[in-house]
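Enquirer: sequence first, then the predicted structure:
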Amino acid sequence: MRILAAGDEFVGTDLLKAAVRAELGTEPEFGELSLPWPVVPFGPVGGVNEASGTEDEVIEALGGAEVAVTQMAPFTKKVFAAAPGLRLVSVCRGGPVNVDLTAATEAGVAVTYAPGRNAAAAAEFAIGLLLAALRRIATSSAELLAGTWRGDYYAYANAGIELEGTTVGLVGHGAIGSRVARVLAAFGAHVLVADPYADPAKVAADGAELTGLDDLLRRSFAVSLHARLTEETRHLIDADKLALLPEGAVLVNSARGGLLDYAPLAEALRSGRLGALALDVYDVEPPPPDWPLRDAPNVIATPHLAGASRQTADRAAAIVAAEVGRYVRGEALANVANPDVLGR
């Protein structure tokens, strides 16, 4: 069996190969492809989103492969048409956005993904952004390094806010939001959750209160976004929703850029409607040179790093390798994005 390992600078080709070897206990024939993400940002390729490399590179590297494991390689209609022997594409991401699922199903190719691979890393990062915003950690550090000692941050009017006793709203209660809820509850925060698909018993077990989005926004001094991006949730937080927040509230988005309407944010910060904004994801990545938030006050911005831990990469490789093992042994695949293909 030939297996394409299409790695990148995060989940590397050698890491994918090692995980597959460990799972199978044999040395399969490998095709290899090394992609430039994240040194070169991902983008749309051949009709799929968030991909790295080209269709022709993937076609050449497949070379008759039956299985492919990857994080970022584009698997498009053109690629599937050129690879009639391909039967499994295992993507080590929370969703296979770099795969044309319709084309895969038409070609009889099962596509799997890796839910929860970065849940620990992303939850920790969200908590870090929240603490940094509430306690001015990042902004005061930047000011000090630039030569300004902000002793006035110790004035009562400017002092930070503790998590203990503060109401924090979480929009979304999946694998990441659930972890964040438990950590916040341990800090002593009062945690609200807005998620129409959440299990009320699980929310309560995490030490949180389930409520509606508008109620959450009105009651929360800090809000962190953890929903999946769908047509239903695109621009879920817009100018009207921002207006529901208490004056001076803190907003964190380390989930998906499309959840947030970025247009009103700079003015919300300048007016004091928002007290601080912490971002790891954006509507355009990377943000352009004339990005309005570059000179807005109290902004923390990191370059899409929430899931960037070594453990995430190791876990992702292990998850896709496990799917390869199931395929080889004739077992049911665990996380299939296009289940309609299984009856073929």
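Expert: Great, that's in hand. Residues are numbered from 1 along each chain as shown.
Enquirer: CA atoms for contacts and neighbours, from now on please.
Expert: Fine.
Enquirer: all strands of this structure, in order?
Expert: Applying DSSP state E to the chain gives strands spanning 2-7, 29-34, 43-45, 48-51, 67-70, 88-91, 110-112, 167-171, 190-194, 208-210, 222-225, 249-253, 274-279, 299-301.
Enquirer: nearest to Thr148 among those strands would be which one?
Expert: When the strands of the chain are compared for distance to Thr148 using Cα to Cα, the nearest one is strand 299-301, at 17.1 Å.
Enquirer: quick one: list the elements packing against the closest one.
Expert: Strand 299-301 makes packing contacts with helix 137-145, strand 274-279 when contacts are defined by 3 or more Cα pairs under 8 Å, 6 or more residues apart in numbering; DSSP states H and E.
Enquirer: tabulate the strands of the chain (JSON lines), appending distance to Glu232 and mean neighbour count.
Expert: Formatted as JSON lines, the entries for these read as follows, by distance: least, Cα to Cα, whole Å; neighbours: other Cα atoms under 10 Å:
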{"stretch": "strand 2-7", "distance to Glu232": "32", "mean neighbour count": "25"}
{"stretch": "strand 29-34", "distance to Glu232": "35", "mean neighbour count": "18"}
{"stretch": "strand 43-45", "distance to Glu232": "21", "mean neighbour count": "16"}
{"stretch": "strand 48-51", "distance to Glu232": "18", "mean neighbour count": "19"}
{"stretch": "strand 67-70", "distance to Glu232": "28", "mean neighbour count": "27"}
{"stretch": "strand 88-91", "distance to Glu232": "24", "mean neighbour count": "26"}
{"stretch": "strand 110-112", "distance to Glu232": "23", "mean neighbour count": "26"}
{"stretch": "strand 167-171", "distance to Glu232": "13", "mean neighbour count": "26"}
{"stretch": "strand 190-194", "distance to Glu232": "14", "mean neighbour count": "25"}
{"stretch": "strand 208-210", "distance to Glu232": "19", "mean neighbour count": "21"}
{"stretch": "strand 222-225", "distance to Glu232": "14", "mean neighbour count": "26"}
{"stretch": "strand 249-253", "distance to Glu232": "17", "mean neighbour count": "24"}
{"stretch": "strand 274-279", "distance to Glu232": "21", "mean neighbour count": "25"}
{"stretch": "strand 299-301", "distance to Glu232": "26", "mean neighbour count": "20"}
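Enquirer: use this one as the comparison:
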Amino acid sequence: MVRIAAVGDNFVLPQLFEDALARHALSDLSFQHTTLPWPQVPFGSVGAVHEASGGEDDTIAAVQGAEIAMTQLAPFTRAVFDSSPDLRLVSVCRGGPVNVDLAAATDAGVVVSFAPGRNAQAAAEFSVGMMLAAMRKIGDGNTALHRGTWRGEFYSYSHAGMELAGNTVGVIGFGAIGRLVTDMVLAFGAKVLVFDPYLDGSTVPPEGVTLVDLETLLSSSRVVTVHARLSEESAHMLNASTLSLLPGGSVLVNTARGGLLDYSALPALLDSGQLGAVALDVFDEEPPPLSWPLLGRDNVLLTPHLAGATQQTAERAASILATDVARFIAGQSPEHVANPEVLAQLSLTS
């Protein structure tokens, strides 16, 4: 009997993990379900890990006696691994296991797998939606009309929006989400510039796409959409200096990570007209405080970190994890492993 801790939340439900594993027709599985409070309670840092829900004691109780843990947000810290000697696999349904202390997992001989691309379609569609809403003043028009104001000036030439067709869109980050966004805006008739320092020289961009450096992208794009990973190198890559390269009236969309953008630079850039609009789904502090200077402003479209929030994302995430868990139970290596050095200690086939 393999004991599996399904540590879900109110988005990726524990039952989704069990249902996804059931499609692999495995026998002798025992499940213990736990539901963490996210998203009703925002995630945060726990110990040395980030973007986690619940505490160390909650996780220790949830995985007690389990050999395999499936989760999205539970914090797997050194204290959790020290208190969970039965664990052999922690499978995290996210693009990267930021809520797992990889060094502690490796020291404990626990394999950590993750789920790249699980929200790519959802995030790409949402990003293009944010782009269109900001370019065409959909958010401002909606808010004003709800308040009884007809913003007829949006039809005047000086206030009218712009189309994607014929414009240049700068895509920062060319992973799964960035590639889907590129395909979508190409279909609108846009030209695309891409910046991604991690692309190797063998990458051949699609027709209509040019690979450039960040400065060229910013100075040549009327719309910029961000899909990079947050790291020490990429933190605040978009700031007062780099954003000053944008053509006047440009639109900036960030659905990736708040830390990629220096938000303190935005009010002045909006006031000067350097930025015509911003659309933000992620923030340097989530939720932003009521004193945040961008709240209540025209040309600022805000959503509460919703880009990946579709039922299909949750189902896809559970399915990706179930495939890796099924492989592990069968004595095979999971496809997406964050600490492959642990595999050398185990008798797993490829």
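Expert: Yes, it's here. Note that the coordinates shown come from a computational prediction; the quantities given were computed from them, not determined experimentally.
Enquirer: got a TM-score for the pair?
Expert: With the length set by TM-score structural alignment, normalised by the length of structure 1, the two chains reach a TM-score of 0.98; 344 aligned residues with a Cα RMSD of 1.2 Å.
Enquirer: out of the strands of structure 1, which gets nearest to Ala332 of structure 1?
Expert: Closest approach to Ala332 of structure 1 among these is made by strand 110-112 (11.2 Å; Cα to Cα).
Enquirer: any idea what Thr216 of structure 2 aligns with in structure 1?
Expert: Here Thr216 of structure 2 is matched to Asp215 in structure 1, going by TM-score structural alignment.
Enquirer: do you know how far the counterpart of Ile127 of structure 1 in structure 2 is from Leu230 of structure 2?
Expert: When structure 2 is aligned by TM-score structural alignment, Ile127 of structure 1 is paired with Val128. When distance is defined by Cα to Cα, to the nearest Å, Val128 of structure 2 is 21 Å away from Leu230 of structure 2.
Enquirer: looking at those two, which is more packed in?
Expert: The neighbour count for Val128 of structure 2 versus Leu230, taken as other Cα atoms under 10 Å, is higher for Val128 (19 against 16).
Enquirer: residue contacts, that one?
Expert: If you count contacts by Cα atoms under 8 Å, 6 or more residues apart in numbering, Val128 of structure 2 has them with 181, 184-185.
Enquirer: filter these down to the buried ones, ChimeraX style.
Expert: To isolate the buried ones among the contacts of Val128 of structure 2 in ChimeraX, judged by 16 or more other Cα atoms under 10 Å, type:
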select :181,185
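Enquirer: okay, and which of the contacts of Val128 of structure 2 map to helices?
Expert: Secondary structure from DSSP state H places 181, 184-185 of the contacts of Val128 of structure 2 in helices.
Enquirer: return the member of the residues you listed nearest to Leu321 of structure 2.
Expert: Where these are concerned, and distances follow Cα to Cα, Leu321 of structure 2 has its nearest neighbour in Val181, at 24.7 Å.
Enquirer: residues in structure 2 aligned with the longest helix belonging to structure 1?
Expert: For structure 1, the helix reaching the highest residue count under DSSP H is reported as helix 310-329. Residues 311-330 of structure 2 are the counterpart of helix 310-329 of structure 1, counting by TM-score structural alignment.
Enquirer: buried residues in that stretch?
Expert: Of the residues in stretch 311-330 of structure 2, 313-328 count as buried by neighbour count, 16+ other Cα under 10 Å.
Enquirer: how far away is the match of Ile127 of structure 1 from Asp183 of structure 2?
Expert: Computed with Cα to Cα, the distance linking Val128 of structure 2 and Asp183 of structure 2 is 11 Å.
Enquirer: any common contacting residues for those two?
Expert: For the pair Val128 of structure 2 and Asp183, no residue contacts each of them under the criterion Cα under 8 Å, 6+ apart.
Enquirer: skipping its backbone neighbours, what lies nearest Leu13 of structure 2 in space?
Expert: With Cα to Cα, 6 or more residues apart in numbering as the measure, Thr35 is the residue that lies nearest to Leu13 of structure 2, at 7.1 Å, once sequence neighbours are left out.
Enquirer: for Ser254 of structure 1, that is, sorry about that
Expert: Asp280 (4.8 Å).
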